[in-house]
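In: All I have is the shape, not the residue letters:
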């Protein structure tokens, strides 16, 4: 954050920009107003009131001071304290207010320093500095430009006549368009720079129309509103409210920044909202509430899991996505997409939470594209490359296009993914065909949308107040639960504000992890792991003292068949099925040959087996 040093009684109206806090305090001590960057870049702050820039008196400091002053206004003056590196060193050497004022009065404007730099440069560097000089000169007030012209001409080229010739040549180049303005505009739904964070709002007008603006948290923690944000030479604008995907509520935004109360109360209110409109068990209600909060801070972390509803038609998957998705961070509902192309663009443009219904596309090509998004989009920097027509070639040539697809995602599918990597990244709720409990509305109307909007407004405040670079403390990991659960809970435990909430998260996630293990214990992979464990730990020998344990695929299949017969006598376990599950689902593809029987046996490390036993609760 910048440091503002205001003296009790200011001697002058000057406002001096310095680099460090010590310099600002030194100037304030003698009665001068100062502001210190403290590591920020000038483009991150409103410096319109600065009259002088006083950085360190060395080559790097002078160059930086000139660049900074020009970025504020070419009339801002560069101040130095002769014989001293900075304001603090000057004060320690005995400088008084009179000494500082003499040096401030002698300070030259930035455009004068630029003229001197251009005069001393050579070749291409000189030509570029002259172009820069006349760009800033054109922005001067007409009276100031006329008054300063003789002195500027003397510094730049030695006289007014040569100055006029250079000026005319630069004007002609500008008219020919050879040196366009470096300023540019970009649309962005949010941004972070120099201690500021801004988020787009879409607000209703009195006449029923809507408008877009930014809610900005300043470096000092205040919340302000603006129609644009400037960072260096870039002006960021919110996406227009009449943009198709915004107007149609494909992408949703908050419309205000509301108070959240305590974080614990916010979690409870999110869970109450989910409970009111969706029939799922309390465990998953709480997980969903935590995941919603996680989405509002996702860009502070390196990777993330997805939330998934799995079930047949009519089991409530769509209601699951509507209820939870509508309060996630900048939800993007793409169930109406006829192709995959707009999905790539939406994620890259808005960087929100992807909500995708019936994600198991019937088209195999579309499914492959969706799988790419899921497999790449769980880690920071995840980029998908696509070949797209080059607009300048009228469709005759294609160029690679990149899409950043990192971000939280909610999805609903009728069947598990065939890609095991994708499947492993989902926190899955299996939906049933049971009727919802009494009291759940059959339709979601205006009251639902109004409550969701209020929660999004509170969650926006939560993001603005808590967003910062975060290093996750590895000590927060709970080794008793799965890594993908730790991804969510470690992140949440890092950003929640009370030990009580951390303990509550631990209690919940352990219970949820036990449910996952219980579900797996009834699967065939779990039974094969159990068969392998029984064979491994039931050490026995033959009459010759040789190891008599049977690690062949046939032997493991027979052991698994005995176990499964107690649960489902109709299920048949074959050696081929055991081989497939070991290789494709359990990660045990290695085979060897038994020295005694010369038959193929399964090879593994005991640590691998113990890890699988822990995973399946055996």
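Out: Arrived safely, thanks for sending. In this text, all values refer to a predicted model and were calculated from it rather than measured experimentally.
In: For the rest of this, base every contact and every neighbour count on C-alpha atoms.
Out: Noted.
In: residue contacts, the closest residue to residue 527 other than its chain neighbours?
Out: Excluding its sequence neighbours, the residue lying closest to residue 527 (CA to CA, 6 or more residues apart in numbering) is residue 560, at 6.0 Å. Counting by CA atoms under 8 Å, 6 or more residues apart in numbering, residue 560 touches 527, 528, 530, 531, 573.
In: Can you give the distance of whichever strand or helix holds residue 560 from its chain's centre?
Out: Per DSSP states H and E, residue 560 falls inside helix 553-565. Distance of helix 553-565 from the chain centroid (CA atoms, centre = their mean, to the nearest Å) equals 48 Å.
In: So which bits of the next helix or strand after it are buried?
Out: Sequence order places helix 575-584 as the next helix or strand after helix 553-565, per DSSP H and E. Using 16 or more other CA atoms under 10 Å as the test for burial, helix 575-584 gives 578, 579, 581, 582.
In: try this one next to it:
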């Protein structure tokens, strides 16, 4: 057998959606629905070419996914059909904005955020952390239309809904590594809800795959890591119980105003073609910007909590418009204020309030847990149906607030060296501390930090 044929037989065939090679070459899958053909687009040294396969070494050959793949031919995953010129970046942003405005009714600020989030999805693999977009509101408020409109422009969008089982979502995200567009993400059953929460909790940070139980052909236990990192746009009616997950979303509240009259009730036949044309331009945008874009740490806002800075920085790094950056920061500050206000309603905030005032008014080096318990009973006891005990308060201090307690002369106490930590926690929970003893007894007093 001739040598070249033997070499080709040795190569492992790898169906490929996208790849960034060590030499900087970018490879992307395209699909031409009119003739039902998939190909690979190879971009290198400022030029792109169509390839039926790409040999990356003597051992591996990258080939396109089959056009008969159910996800591709049924338009569950949307792909570009070929790279197209887009003019300047600002022209591309304007076209995206016009498309979104034409088919969906969003607030002006969120419409701008959505435009740049679309750009971010095409560059997301250049970052290690990502925010999510969310549309939250009751049925009939346009959430699904907004998802379809924004999602159709994103990088390899994968459309799913609450009617989907969770297993194919894991497999599709792992195989295509695109943008999850999830409608009705309020699961009725706790097991399904916990699975999608795993995807959302792990999916905004690179290097946090989800492990799932698998069996190999020999029926051996063989856990598999599913990569779920990537941009996500979801629509929900309510909130998630996990407050950490809630902090990952940039949210648009729907239904707060009447829908615009100029938004078509039904999408026209040209919608898909318009969206594909924009995806084609965005593909070339990815080729041009993928190796240029970098996280700009100087855009971090010291007034924001680390989590909010973490999810906002990638989007701010893509946005070049200073006014929009300011608007996005303002939205982040509003989100932080909402988070702090929500924390202020928790029992932890009430415990902190009592503890902080005791630390201010005492001249002892410790604060007994029993004093915190008594203060909480006097101030908030009527709000609780169960008895407020020292054990319960001690558990809140240690497990919820991560404060140190120890036993002294038979009673548990909080040392005063925890005061700085308490001050930081007061800021996180929005607790204002009365610094004047007379105010605590009914006087006017002042509010401030410890």
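Out: Alright, I've got the coordinates. It should be emphasised that the depicted structure is a prediction, and the values quoted were computed from it without experimental measurement.
In: Make a markdown table from the buried residues of helix 575-584 of the first structure and add distance to residue 553 of the first structure to it.
Out: What follows is the buried residues of helix 575-584 of the first structure, written out as a markdown table (distance: CA to CA, whole Å):
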| residue | distance to residue 553 of the first structure |
| --- | --- |
| 578 | 7 |
| 579 | 7 |
| 581 | 11 |
| 582 | 10 |
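In: so which of these comes closest to residue 374 of the first structure?
Out: Checking these against residue 374 of the first structure with CA to CA, the nearest one is residue 581 at 23.7 Å.
In: Three-state assignment for the nearest residue to the closest one once chain neighbours are set aside, please.
Out: Excluding the flanking residues, the one nearest residue 581 of the first structure by CA to CA, 6+ apart is residue 525, at 6.4 Å. Judged by DSSP: H, G, I helix; E, B strand; the rest coil, the three-state class of residue 525 of the first structure is helix.
In: Please say which position in the second structure residue 525 of the first structure maps to.
Out: Aligned by TM-score structural alignment, residue 525 of the first structure pairs with residue 344 of the second structure.
In: which residues sit in contact with that match?
Out: By CA under 8 Å, 6+ apart, the contact list for residue 344 of the second structure reads 350, 429, 430, 431.
In: Recalculate using a threshold of 10 Å.
Out: By CA atoms under 10 Å, 6 or more residues apart in numbering, the residues touching residue 344 of the second structure are 338, 350, 352, 353, 426, 428, 429, 430, 431, 432.
In: Report the separation between the residue nearest to residue 527 of the first structure and residue 520 of the first structure.
Out: According to CA to CA, to the nearest Å, residue 560 of the first structure stands 15 Å off from residue 520 of the first structure.
In: likewise residue 29 of the first structure?
Out: 70 Å.
In: Looking at those two, which is more packed in?
Out: residue 29 (19 against 16; other CA atoms under 10 Å).
In: hang on, isn't the more buried one packed against residue 97?
Out: Yes: counting by CA atoms under 10 Å, residue 29 of the first structure does reach residue 97; the two are 9.1 Å apart.
In: Overlap in contacts, these two.
Out: Residues touching both residue 29 of the first structure and residue 97 (CA under 10 Å, 6+ apart): residue 91.
In: for the stretch 451-600 of the first structure, what spans make up the helices?
Out: Listed in chain order, the helices of the stretch 451-600 of the first structure (DSSP state H, counting those that start in this stretch) span 483-495, 499-520, 524-537, 553-565, 575-584.
In: do the same with the stretch 151-300 of the first structure
Out: 160-175, 244-247, 263-277, 282-295.
In: which one is the residue nearest the centre of the second structure nearest to, not counting chain neighbours?
Out: Residue closest to the mean C-alpha point of the second structure, counted by CA atoms, centre = their mean, is residue 132 at 3.0 Å. The shortest distance from residue 132 of the second structure to any non-neighbouring residue, by CA to CA, 6+ apart, is to residue 249 (4.8 Å).
In: corresponding residue for that neighbour in the first structure?
Out: Mapped onto the first structure by TM-score structural alignment, residue 249 of the second structure lines up with residue 426.
In: Over to residue 209 of the second structure?
Out: Match for residue 209 of the second structure (TM-score structural alignment): residue 383.
In: any idea how far that match is from residue 402 of the first structure?
Out: According to CA to CA, residue 383 of the first structure and residue 402 of the first structure sit 6 Å apart.
In: Find the residues that touch each one of those two.
Out: Common neighbours of residue 383 of the first structure and residue 402, counting by CA under 10 Å, 6+ apart, are residue 348.
In: quick one: what's aligned to the residue nearest to the centre of the second structure in the first structure?
Out: In the first structure, the residue paired with residue 132 of the second structure according to TM-score structural alignment is residue 306.
In: separation between that match and residue 213 of the first structure?
Out: Computed with CA to CA, the distance linking residue 306 of the first structure and residue 213 of the first structure is 30 Å.
In: With residue 163 of the first structure instead?
Out: Per CA to CA, residue 163 of the first structure is found 45 Å from residue 213 of the first structure.
In: higher neighbour count, these two?
Out: In this view residue 163 of the first structure and residue 213 are compared by other CA under 10 Å, and residue 213 has more residues nearby, 23 against 18.
In: Setting aside sequence neighbours, what's the nearest residue to residue 157 of the second structure?
Out: Excluding its sequence neighbours, the residue lying closest to residue 157 of the second structure (CA to CA, 6+ apart) is residue 179, at 4.5 Å.
In: Contact partners for the one you found?
Out: 77-78, 118, 121-122, 124, 151-152, 154-159, 173, 228-233.
In: Is it correct that the match of residue 132 of the second structure is in contact with residue 428?
Out: Yes: assessed by CA under 10 Å, residue 306 of the first structure is found in contact with residue 428 at 8.4 Å.
In: intersection of neighbour lists for these two?
Out: Common neighbours of residue 306 of the first structure and residue 428, using CA under 10 Å, 6+ apart, are 410, 411.
In: one step back: for residue 16 of the first structure, which of the helices of the stretch 151-300 of the first structure is the nearest?
Out: helix 160-175 (31.3 Å).
In: Map residue 259 of the second structure onto the first structure.
Out: Residue 259 of the second structure maps onto residue 436 in the first structure, by TM-score structural alignment.
In: Show the contacting residues for the residue lying closest to that match once chain neighbours are set aside.
Out: With CA to CA, 6+ apart as the criterion, residue 436 of the first structure has its nearest non-adjacent residue at 5.7 Å, and that residue is residue 279. Residue 279 of the first structure makes contacts with 285, 316, 319, 320, 431, 434, 435, 436, 437, 438, 439, 440, as judged by CA under 10 Å, 6+ apart.
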